[in-house]
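> pasting a predicted model and its sequence here:
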Amino acid sequence: MTSILFHNGYVHSSSDPFAEALFVEDGVITWTGENDTAASFAKRADRVVDLDGALIAPGFVDTHVHLLETALLDEAVDVAPTAGGVTAQAVLDLLAARVELDSAKAADVVADAAPHIVSATGYDDSSWTSEPLTREMLDARFPGVPVYVPRADLHSAIVSSALLASAGLTDQILDDRGRVSGAIHTPIREFIRELAPARRTELYRAVLAKCAALGIVSVHENAAPGIDTPEGLAELIDMTSSPESGLPQVVGYLGMLVRSVEQVEELRAQVPGLAGLAGDLSVDGSFGSHSAALREPYTDAPDTIGTLHLSAQEIEQHLAACSDAGMTAGFHVIGDRALDTVLEAVENLVKRDASYVSKLRRCGHRLEHVELADEASRAELAKYGFMVSVQPAFDAHWGTLGGMYEQRLGSERLCATSPIRDFTRDGIPMGFGSDTPVTVIDPWGGVAAAVFHSNPEQRISARAAFKAHTRGGWRLGGEANFMAGEIRVGAPAHLAIWRAEELGVQAENDGRSSWTTDGRSGSPLLPILSQDGNRPQCLATLRAGVFIYDDLGN
């Protein structure tokens, strides 16, 4: 048994909001209290940590990540606007700098199995006024070089002819820009991700270490064809199964469609520890790629209402099979027509057999993103016990006035996107995720994005946002210990320690006094966040009392 005393700091505990110290024994919080009492625990502690005024709080849970894709794109050429990628020519120039490197250095920029592929990250032409990037431009500038330029949302990509040839897809018909999406994009992503096992493990560990350094104790991996394999997901779950791994826990979801209990059981055996057949099992695409399924046409593309990748019948069969097997099911859902299709499937299922009402509620099925959900749809989600994994950073990146969401949807539908406060008000369990690499791993940024939502009607308090990004994540992941994500006696010691410029109690930014340090409020403190300000510094992260990141220096 190991024990740690933390003292002389601030403790974010709803059960003991004035605590200054806490004691951890064998991975469990066994005491919280004041400094003058903490001295009695020092003699029996294996380690004593002087917080020196730092904040100790529950560690974050990121409920939507793609670890392998994140690692690969961390090594790609950054063509985001901040890197100068604001025109097609600028993107080509940035790619050229990589292509012109010594071949030994240029090798492995994406994968050992395809060492000469050059990949980009951060590509978003929604704000361009110049001509868009095309396959012909890539072929002319980089003849014979496999080049992969995925859109920021990863639902479409511009690819060179050499990459299509390498992947054996030269007979595919692309649009006039040479874009790939849907059924054509998936085999290209799979081709790029054919990695040697040793390389794959190295990449996993690098991203998980980054997560730990940001105060994250658990992530929900959303694997699917083109993203990662069942074998890769099984490795992730196994390599992080114990806190002694020194890594955040991976809760694994596999986005593969099933039609029977037998298929569920086959995948459960193939991926031991599988949390669900959910995640990026896509009903539709994304706003940015004009592939999210909408009830009404896109404002800037009036000839399209997006794409449905799954039918109501397929969704119904998947939900039935998973519910019968006691397995969590779930789907990627962005547009309102996609959500309508899911709810149509649910209604058909319960009409066929009323026993599925209780089965659905018991399994804790989940939906990812859910960017457009009106009051009637939210009522149906609550009725059947659905949970949602949302990405507040989407609103911060694309939901502002004049941003990509308004271009795609118009001002009226823009105000309906990312209904975070509505989910909270309607009692729908909610967790926060980054969808990395679509947006960067930045848990405090996610909290701030919810507090400063572009629509004032959807803003929530910092405490509510923090709870969604901590305790809410454990709930979405099916954690049996109901105290996970809290600091109270008996709770697992999933913790992070933060150095912040200012602590307080910050409400949603709706014109009222934004925070208070009044001790009579009895509210646990959190860092005061600004919309674009500095984030708290992570000093340490503990998973079940084991340090998985330690920069305390004592």
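The structure has been received and is ready for your questions.

> from here on, contacts and neighbour counts on C-alpha atoms
Fine.

> now the strands: where do they sit in the stretch 301-450 of the chain?
Applying DSSP state E, counting those that start in this stretch to the stretch 301-450 of the chain gives strands spanning 328-333, 366-369, 387-390, 430-432.

> same question, the stretch 101-250 of the chain
118-121, 147-150, 156-159, 179-181, 216-223, 249-254.

> now the residue lying closest to Pro492 once chain neighbours are set aside: how far from Thr121?
Spatial nearest neighbour of Pro492, chain neighbours left out: Val28 (4.5 Å); criterion: C-alpha to C-alpha, 6 or more residues apart in numbering. The spacing between Val28 and Thr121, counted by C-alpha to C-alpha, to the nearest Å, is 41 Å.

> compare those two and say which is more crowded by neighbours.
Thr121 (23 against 19; other C-alpha atoms under 10 Å).

> return the residues in contact with the nearest residue to the more buried one once chain neighbours are set aside.
Nearest in space to Thr121, with sequence neighbours left out and distances taken as C-alpha to C-alpha, 6+ apart, is Asp78 at 5.0 Å. Contacts here follow C-alpha atoms under 8 Å, 6 or more residues apart in numbering; on that basis Asp78 touches 94, 120-123.

> try this one next to it:
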Amino acid sequence: MSTFAVTGGPCATYDPSSGAWLRFDGFVVSDGRIASLDLREAGRDIPVVDLDGRALYPAFADCHVHLTDTGLFLGPYDFSAVRDAASYARQIAALPRGAFVVGGNYDESHWDDGGSASAAPIDAHHPDAIAMLARVDGHSCVLNRKALAFADLPPELPGIERDVDGTPTGRLFLEANWRAQSAILGALPAEAKRAADRRATQTALREGALHLHVQLVGLGSHDAYRAEIAALRDAGAAKWHPKICEREPAFARDLGLPYVGGDVFLDGSIGSGTAAVSEPYHDRDGCGHLMHGDDEVERYFADAEALGISAGVHAIGDRAIEQCIAAWERVLGGRPSPRNRHFIEHFEIATPAQIARCAHLGIFLSMQPQFDAYWGFPGGMYDVRLGAPRARTMNALASAKRAGATLVGGDDSPVCRLSPLDGMRAACAHHNADERLDVEDALLMYTYDAARFGHAEARTGRLAPGLAADFVVLDGDPIAQRTFEGVRVAQTWSDGTCVAELR
């Protein structure tokens, strides 16, 4: 149907001119775009999509997705439910045999026995495969002996764990982790990766995540990045925002992309003990690692600003966040960019002063509220790694909003479940009540402000005449209910076509 009306349930959209969410009874769609929010303009005898009492909102975005990894780590390859070393070994034993065995999402911070992931069961059950398991945050992994040999890592490379005899254990961190993951994932057959992309895309669409900001990390050559971006066209009916996670603004410009970066790592992760923090970790030595020098970061930002490309980095620890903000202050002269929307991914351990400086500079904060739901509760991994006082200040969503910063939401899938609604639920249920968002601000993170983050607000992100008919139909109405609890996605629509429906 090229023209039809949508009615029969409450509709809601953000109105930037008033700064409020508007409620209305339906709208008219023509040729994939919204023609009018006034049903009286529908005309006679046009088809009608009846919401049957369900609520309708703009389609959701997920502003930080690792698409191929999400698809690869589904089903038996998903180790997120493992709770001890014995079940870890049993799941490894049950994995299908093959030339490559790749799984992920294990998280020892949830294990009941205090154990840790090791290579021993991988070597025992898959000695002839190139086998690798990636930790839930992706910042460390475990390889069997054959995979270690395949990765062919230089012995002096940082991040190779060794036993007392100096023999590699198979556990990798830092640069060794990224080199090994890139080598092994890069060697997977192309069809296996494309099938994983299709599985992940269908998962996203069923969760209402139409707009996907895909992090493309460690692909090496420009041709490999071009091929990966081209492959997204065949992954499914999502709307794609590919992020080249390299310090190459000129390459992004040549590809016609308005942004670059994302997972350009200034530091590591809290779970792997590699996030760069100013005070030592509580459960291990050291303060993590900065992965680039100040001059490198400043040069990357200056190149992006000069070319009109919005640039981003991964910064979790306060020391990495400080390196980022200080570089932007030097490049921008302490003022917001007049044309770009620069951004920081994760922004977990930020001080109030750092939040205020980001708001002043107009830096977009791409954050993952589910991190708090997974690890921020009392006694959780953040408490263990960093101590309760520091953990209480983390993922400071409401503080950033009060300071005037723009927040956008993602799930860092497969780190967290690819579900914007889960992200919104987590944003409204932060373990620190002072950092909870209200329902409307949580929705903004995944709709209109996410569209601005993608330089797409002139095309989508809200419901208004002339914009794409991109929307989700929900069982449950979060604004009316004042909660996301019990809300689920029933349908996802793109350009006036239903692309996913839950029966």
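Looks like it came in fine. Just so it is clear, the structure is predicted and the values come from calculations on it, not from any experiment.

> if we can go back for a sec, now which residue in the second structure aligns to the residue nearest to Pro492 of the first structure?
Per TM-score structural alignment, the equivalent position to Val28 of the first structure in the second structure is Arg33.

> distance of that match from Phe150 of the second structure?
Distance of Arg33 of the second structure to Phe150 of the second structure, computed by C-alpha to C-alpha: 51 Å.

> what do you get for Arg385 of the second structure?
33 Å.

> kindly report the same for Gly220 of the second structure.
17 Å.

> quick one, which of the two is more surrounded?
Phe150 (15 against 12).

> isn't that one up against Ile130?
Yes: in terms of C-alpha atoms under 8 Å, Phe150 of the second structure counts as a neighbour of Ile130; the distance is 7.4 Å.

> what is in contact with these two at once?
Contacts common to Phe150 of the second structure and Ile130, judged by C-alpha under 8 Å, 6+ apart, are Ile184.

> the spatially closest residue to Gly387 of the second structure that is not a sequence neighbour: how many residues sit nearby?
For Gly387 of the second structure, ignoring the flanking residues on the chain, the nearest one in space by C-alpha to C-alpha, 6+ apart is His282 at 6.3 Å. Neighbourhood size, His282 of the second structure [other C-alpha under 10 Å]: 14.

> ok, His282 of the second structure - contacts?
When contacts are counted by C-alpha under 8 Å, 6+ apart, His282 of the second structure touches 384-387.

> give me the aligned partner of it over in the first structure.
Per TM-score structural alignment, His282 of the second structure is aligned with Thr299.

> how close does its match get to Ser127 of the first structure?
Counting by C-alpha to C-alpha - Thr299 of the first structure and Ser127 of the first structure are separated by 15 Å.

> from Ser80 of the second structure, how far out is the closest residue to Ser2 of the second structure other than its chain neighbours?
With C-alpha to C-alpha, 6+ apart as the criterion, Ser2 of the second structure has its nearest non-adjacent residue at 4.8 Å, and that residue is Asp31. With the distance defined as C-alpha to C-alpha, Asp31 of the second structure ends up 43 Å from Ser80 of the second structure.

> likewise Leu39 of the second structure?
Applying C-alpha to C-alpha to Leu39 of the second structure and Ser80 of the second structure gives a distance of 47 Å.

> what is the biggest helix by length in the second structure packed up against?
Using DSSP state H, we find that the single longest helix of the second structure is helix 190-206. For helix 190-206 of the second structure, the packing partners by 3 or more C-alpha pairs under 8 Å, 6 or more residues apart in numbering; DSSP states H and E come out as helix 67-72, strand 488-494, strand 497-501.

> so which of these is the most packed in?
helix 67-72 (a mean of 25; mean count of other C-alpha atoms under 10 Å).

> what's the mean deviation for that helix versus the first structure?
Taken over the aligned residues, the distance from helix 67-72 of the second structure to the first structure averages 1.1 Å (mean C-alpha distance after the TM-score superposition for the first structure).

> off-centre distance for that helix?
Distance, stretch centre to chain centre, for helix 67-72 of the second structure: 12 Å (C-alpha atoms, centre = their mean, to the nearest Å).

> sort out which residues of the helix or strand following it are buried, please.
Under the assignment DSSP states H and E, the closest C-terminal helix or strand after helix 67-72 of the second structure is helix 85-94. For helix 85-94 of the second structure, the neighbour count (16 or more other C-alpha atoms under 10 Å) marks 85, 88-89, 91-92 as buried.

> sorry, back to before: neighbour count winner among Leu39 and Ser80 of the second structure?
Ser80 (20 against 16).

> so how far is Thr68 of the second structure from that one?
17 Å.

> please report how far Leu294 of the first structure lies from Arg337 of the first structure.
Counting by C-alpha to C-alpha, the gap from Leu294 of the first structure to Arg337 of the first structure is 5 Å.

> and for Lys43 of the first structure?
Distance, Lys43 of the first structure to Arg337 of the first structure, by C-alpha to C-alpha: 62 Å.

> more crowded one of those two?
The neighbour count for Lys43 of the first structure versus Arg337, taken as other C-alpha under 10 Å, is higher for Arg337 (23 against 11).

> quick one: map that one onto the second structure.
Arg337 of the first structure maps onto Arg319 in the second structure, by TM-score structural alignment.

> compare the helices and strands packed on helix 190-206 of the second structure and give me the one nearest Gly288 of the second structure.
helix 67-72 (24.9 Å; C-alpha to C-alpha).

> quick one: contacts of the closest one?
With C-alpha under 8 Å, 6+ apart, helix 67-72 of the second structure has contacts from 102-103, 193-201, 214-215, 413-414.
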